[in-house]
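Undergrad: What follows is a predicted structure for the sequence shown.
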Amino acid sequence: MKRTESEKTESDITTHGQNPYEIVKSLIKESVTRLGLHENIYHMLKKPMRMLEVSIPVRMDDGTLKNFTGYRAQHIDILGPTKGGIRFHPMVNIDEVKALSIWMSLKSAILDLPLGGGKGGVIVDPESLSDRELETLSRTYIRKITPIIGPQKDIPAPDVNTNPEVMGWMIDEFDQLRGYNIPGMLTGKPIIIGGSLGRLEATGRGVVFTIREAAKELGMELDKSTVAIQGFGNVGSMTAKFLHELGVKIVAVTDARGGIYREEGIDIPDLLEFVGDKENYASDYPHADAITNEEMFGLPVDILVPAAVENQITKETAPTIQAKILAEAANGPTTPEGDKILEEKGIFVIPDILCNAGGVTVSYFEWVQNSMNYYWKEEEINQKLEEKMLFGFNTVFTMREEKKCFMREAAYMVGINHLVKAMNARGWVKDSDLSDS
C-alpha cells in the first residue's frame, strides 16, 4: 500500500511509553475537584460507557489468513450520538482508544456540539497491506462494529492512516448490509457520496484560528512571528498553509524521517507541491537544511505546533522549548511532566481538546448536511467553523481568567461542566453531586 504523507508522518513517531488513558483520567479528576463537584462525577466520566473488541479475519494475497484486532469505544452519549475517528496503526491499544474517546467528548462539549465521544482503531501496519487487503480489512472492521454504529448511535470518521477512500469502502459496506444509502453514518467521506467541502482542511484551519486568538491575547503580531511544526501530515501541512497565508514565517518542519530548517522561512507553497508527490517526505525537501526532531523543539521560535501523535512534549523535550505559544494540533502531545515544565516556563498552551477541534466540528456539519440532504458552500462552512472555534476559545479563556488557572485546566473544566449540566438535566446525577460539600 502506498501511504500518503499524512500517513507516513503520523504513524511512525514513538509515544514514549506514556499511557494516555491514565493521563486523561488524572486530568478529569483534578478538574472535577477544582469545579467543586462530587467525586461521583469523576466516576461517571472516567471510562467509556461501551467498549467493543472485535476480531477481523483477512485473507491475504498469498492465501494465508490473518486475524487482526479492532476496537470501538463510546464514551458518553448524553448530548447526542458518539462521534470519532478510526485509526489503523500497529501501536493501537485499548487504553489509547478509551482516552481518545474521552477527548472527543470534551471537544464536542467545549464547542457546544450535540455529540458524544467515540473512537476506533485496528492494530495493523497499513504499509504492509496491498490495496485489496486494506479494503478487505476496512470492510470487515465496519461489518464487525455495525451493531453499535449508525447516524443516531455512533458516527465514525478518518483518523491516523485512514482517509476518504477508506471511508468510502466503509460506508459502502454499511449501506450494503442495511440495503439502502445512509450517508450520515460516517463523516470524512468523498464529497461525491456526501462528504463536506472544507472537511479535509478543517483541523488545520481550526488550529490556526486558535493560534490567531492566542496571539491577540498575548499582543503578538502574527506576520512578524516564526513557527516550527512537528508533523507534516494533513493537520501539519494545512496548519502551515493557513499560517503562511497570514504572513507567518514557518522556519522548521519535521516528519517521521527527520526535518528541515530555513532561518529565512520555508517556501510553504513549494513544499506542499513537493510532498504532493506521495513518494516525497517533507524532510526530503532540498531547499532547506536538515534538522532533527529534538533540535526543532529547541528552536527560538514564537509558536510551536506539535501535529504528530501522543506524548512528544516530555520532561526531556519541554525544557528546551523557547516558544511563547504551544498549539497542540495533535491529540495528547504533552505528558504531565512536560506540561508542568511548560507551566513553569510561562508558555501559553492551546490544549488539544480545543486546538484541534476543527475536525469534529466540520464532521458535525457534514452529518447535519447529510440529515438535510442539502449541502453548504465551502465559504459558509469555513465561516461556521470560525464561529465555533472562536466560541470555544473565548469560553475556555474566560474560564482561565475566572479560575486563575492554565488553559488546559480551563478547557477540561469547561468540557466537564457542560457534560455535568446535561447529566443533571436528564437526571443522571443528583443535585448533591454538583457540590462536594
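TA: Noted; the coordinates are in hand.

Undergrad: When you work out contacts or count neighbours from here on, use the C-alpha atoms and nothing else.
TA: Will do.

Undergrad: which stretch of helix or strand covers K83?
TA: Following DSSP states H and E, one finds K83 within strand 82-89.

Undergrad: what sits up against that strand?
TA: When contacts are defined by CA atoms under 8 Å, 6 or more residues apart in numbering, strand 82-89 is touched by residues 11, 74-76, 101, 104-105, 115-126, 153-162, 360.

Undergrad: Quick check on those residues: which are buried?
TA: 11, 74-76, 101, 104-105, 115-124, 126, 153-162, 360 (16 or more other CA atoms under 10 Å).

Undergrad: A further structure is provided below for comparison with the first:
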Amino acid sequence: MTPFNDSTTDESSRIDPDLDAPWTYATAAARRLGVPDDIEQRLLYPTHRQRITVLFERDDGSHGVCEGYRVRHDGVRGPYMGPHRYDPALTGNDCAGLAAATTISAAIADVPFGGAAGGIAVDPSTLSRSERVSLTRSYAARITGLGADGDVLVPDVGTDERTMARVADAVSNRVDGPQNAAVAGKPPALGGHREITRAAGYSVAHVTQDILETDHDRPLSDATVAVYGTGHIGATAARLLEFWGGTVIAMCSDEAGLTAPESENGLDTDLVPSYLERPGALSSYDDGTTTGTQNVLERDVDVLVLADPVTAVTAENADAMRAEIVVEGATGSMTPGGQSVLEDRDVTVVPDVLATTGRPIAAHLEWIGSVGRDRMSDARVTNEFGYALTDAVEDVRDRRESCSLSWREAAYSVGLSRVAAAHEVVR
C-alpha cells in the first residue's frame, strides 16, 4: 500500500458536533415564514428537559455514576420520538439541538411524531457487556415519560437494537400500552424490522441519488463519492451508493482514511469500513492508499457524504472542499459558517433533516406494528419506506423551487410550517 499522506501528521478536522446549529436554522425559518410570536417562542425552546444521575454497577462490584438526559422539543403532531445516544461529551444542550432537528425531520417526513433526544454521557467502549446492561436499565428506570404515546426512543451513536430491547424490558411495568412500542429499532424477535437499523444510511443514499440525478442531471453510475464516517450511516450509505452504480473512491473514520488508486474502479465498501475502524489493520489492506481525514474531505468528487457525528466542515476549511454536492448525513457535521462558504461557491448542501428523514419514517412504520394498528411484512415496510422518502424529497424540492430557497432553507420551511400549522389549529 502506498502512503498518500501521512495520517499521523494530518491535522484531523474532528471537533464536537455543532448541535446548536438546528436552533440557528429554525430561528431563520420561523422569521422567514412569519410565524406568530407565541408559536415561534414555543418552537424555539424545548417543552421539557430531564437531567438525571445514572448509577450502575461495575463488574468489580463498585458503582459508576454518569449524567443522563432526555429533552423533548415539541409534541403537537404526536408522541415524542428521537435518538438515544451514549457519548462521553454529551450534554443537555446537545440533546436539545438533536431534539429540535428531529422535530423538523419528522415533520418533513409527515409522520405523526414530535422530536426528542437524549442519552448518557459515557464512552460505551470502556464498559463490559454487563456494565452496559446495568447502565441502560438504570437510565430507563429513572427517565419518566417513556411509552408508546409518550416518548419513543430510537438507537443512535453508541447504542443499538439490543439497547432498545433492554429499555423496553426495563420499562415494561410502568408504561401504558405495549412496552415494545416505547422504542423503535429493536430486534426482529421483539417486533422490529430488519430494515430499521440501517434506515438513516439508506435514507442518505436515496436522497443523494435522487438529488444528483433529478437536480444535477447526472446518473449515479457516472458519479464519484467520498464518505466521511464508517459507522452505521456511513457504511450503509457507501454500500448502497456503490450497489446502485456509484463509485466510492474515498472513505475515512475519524482517525484515518483510504482512497482508491486512480486507475481502479473504487473501494470495496464491504471491506473498507472494517479496516478503517481498526487503523492498525490498514497496513494489510492492499487495494487502497492510506490518507488523512482532511484529504478525504478535500477529494475531488461529485458527492461528499458527511456521516460521522462530528463537525467536519467549518468556515475555516470549507473553501478546500471540491465536491459538487455535500450531503449532511449526521446532525452537526457542518457549521452554519461552513454552509455559507459552500453556498457562496454554488455547492449544493443537503441538510441532515432531509438526508436522514428515513429514521422517523422507519420508526413510525415499526411503531404502527408495535401498537397493534397494522401488521406489515418486511417487503411492505420496505415499499412504504421508499414511497414516504421519495415524497419527503419531492415536498422539499417543490418548496425550494417555488420559493427560490436553498435545500436547507426549504427543508426547515417545510418542517417548521407543518409544526406551526398544527399549533395554529390547537390554539
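TA: Done, it's in. Since this is a predicted model, take the numbers as computed values, not measurements.

Undergrad: Give me the TM-score for these two chains.
TA: Comparison of the two superposed chains (TM-score structural alignment, normalised by the length of structure 2) gives a TM-score of 0.91, and 412 aligned residues with a CA RMSD of 2.2 Å.

Undergrad: The top strand by length along structure 2 aligns to what range in structure 1?
TA: Identified as the longest strand of structure 2 according to DSSP state E is strand 63-74. Aligned by TM-score structural alignment, strand 63-74 of structure 2 falls on residues 65-76 of structure 1.

Undergrad: residues making contact with that stretch?
TA: So stretch 65-76 of structure 1 is contacted by 45, 47-60, 82, 94, 97-98, 101-102, 105, 116-124, 141, 145, 154 (CA under 8 Å, 6+ apart).

Undergrad: do stretch 403-423 of structure 2 as well
TA: 25-26, 29-30, 33, 35, 39-40, 76-77, 103-108, 348-351, 353-354, 395-397, 399-400.

Undergrad: From the residues you listed, list the buried ones, please.
TA: The neighbour count (16+ other CA under 10 Å) marks 25-26, 29-30, 35, 39-40, 76-77, 103-108, 348-351, 353-354, 395-397, 399-400 as buried among the contacts of stretch 403-423 of structure 2.

Undergrad: now the most centrally placed residue in structure 2: how far from D300 of structure 2?
TA: In structure 2, the residue lying closest to the centroid (CA atoms, centre = their mean) is A330, at 4.3 Å. The gap separating A330 of structure 2 from D300 of structure 2 is 21 Å, by CA to CA, to the nearest Å.

Undergrad: Strands - which of the contacts of stretch 65-76 of structure 1 land there?
TA: Going by DSSP E, the strands hold 50-59, 82, 116-123, 154 from those.

Undergrad: Would you indicate which residues of the longest helix anywhere in structure 1 are buried?
TA: Counting residues, the longest helix found in structure 1 (DSSP state H) is helix 378-403. The neighbour-count check on helix 378-403 of structure 1 (16+ other CA under 10 Å) flags 381-382, 385-386, 388-390, 392-393, 395-397, 399-400 as buried.

Undergrad: Check stretch 189-200 of structure 2 too.
TA: Buried residues in stretch 189-200 of structure 2 (16+ other CA under 10 Å): G191, G192, H193, E195, I196, T197, R198, A199, A200.

Undergrad: What does the fifth one correspond to in structure 1?
TA: For I196 of structure 2, the equivalent position in structure 1 is taken to be R199, counting by TM-score structural alignment.

Undergrad: quick one: its match and T317 of structure 1, what's the gap?
TA: 32 Å.

Undergrad: Then L113 of structure 1?
TA: L113 of structure 1 is 34 Å from T317 of structure 1, by CA to CA.

Undergrad: again with H244 of structure 1
TA: 26 Å.

Undergrad: likewise K404 of structure 1?
TA: Applying CA to CA to K404 of structure 1 and T317 of structure 1 gives a distance of 26 Å.

Undergrad: swap in T226 of structure 1?
TA: 19 Å.

Undergrad: Among the two, which residue is more densely surrounded?
TA: More neighbours surround T226 than the other of T226 of structure 1 and T317, with 23 against 18 (other CA atoms under 10 Å).

Undergrad: Might one say that the more buried one is in contact with V301?
TA: Yes: the pair T226 of structure 1 / V301 is scored as a contact, 5.2 Å apart, by CA atoms under 8 Å.

Undergrad: what's stretch 227-236 of structure 1 aligned against in structure 2?
TA: The alignment places stretch 227-236 of structure 1 over residues 225-234 of structure 2 (TM-score structural alignment).

Undergrad: mind checking the end-to-end distance for that stretch?
TA: Distance between the two ends of stretch 225-234 of structure 2: 12 Å, counting by CA to CA.

Undergrad: Can you tell me how far R31 of structure 2 is from S413 of structure 2?
TA: As defined by CA to CA, R31 of structure 2 lies at a distance of 10 Å from S413 of structure 2.

Undergrad: now do V301 of structure 2
TA: On the measure of CA to CA, V301 of structure 2 and S413 of structure 2 end up 29 Å apart.

Undergrad: Those two: which is more packed in?
TA: A direct count of neighbours by other CA under 10 Å for V301 of structure 2 and S413 places S413 higher, at 25 against 22.

Undergrad: Same question for the helix or strand containing the more buried one: list its buried residues.
TA: Taking DSSP H and E as the criterion, S413 of structure 2 maps to helix 407-426. For helix 407-426 of structure 2, burial by neighbour count (16+ other CA under 10 Å) applies to 407-420, 423.

Undergrad: Give the equivalent position in structure 1 for L146 of structure 2.
TA: L146 of structure 2 maps onto I149 in structure 1, by TM-score structural alignment.

Undergrad: Its match contacts M185, doesn't it?
TA: Yes: I149 of structure 1 is within contact range of M185, at 7.4 Å (criterion: CA under 8 Å).

Undergrad: where do the contact lists of those two overlap?
TA: I155, P156.

Undergrad: residues contacting V24 of structure 1?
TA: Counting by CA under 8 Å, 6+ apart, V24 of structure 1 makes contact with A99, I102, W103.

Undergrad: Sort out for me which of the residues you listed are in helices.
TA: A99, I102, W103.

Undergrad: The last one -> structure 2?
TA: In other words, W103 of structure 1. With TM-score structural alignment as the criterion, W103 of structure 1 pairs with A101.
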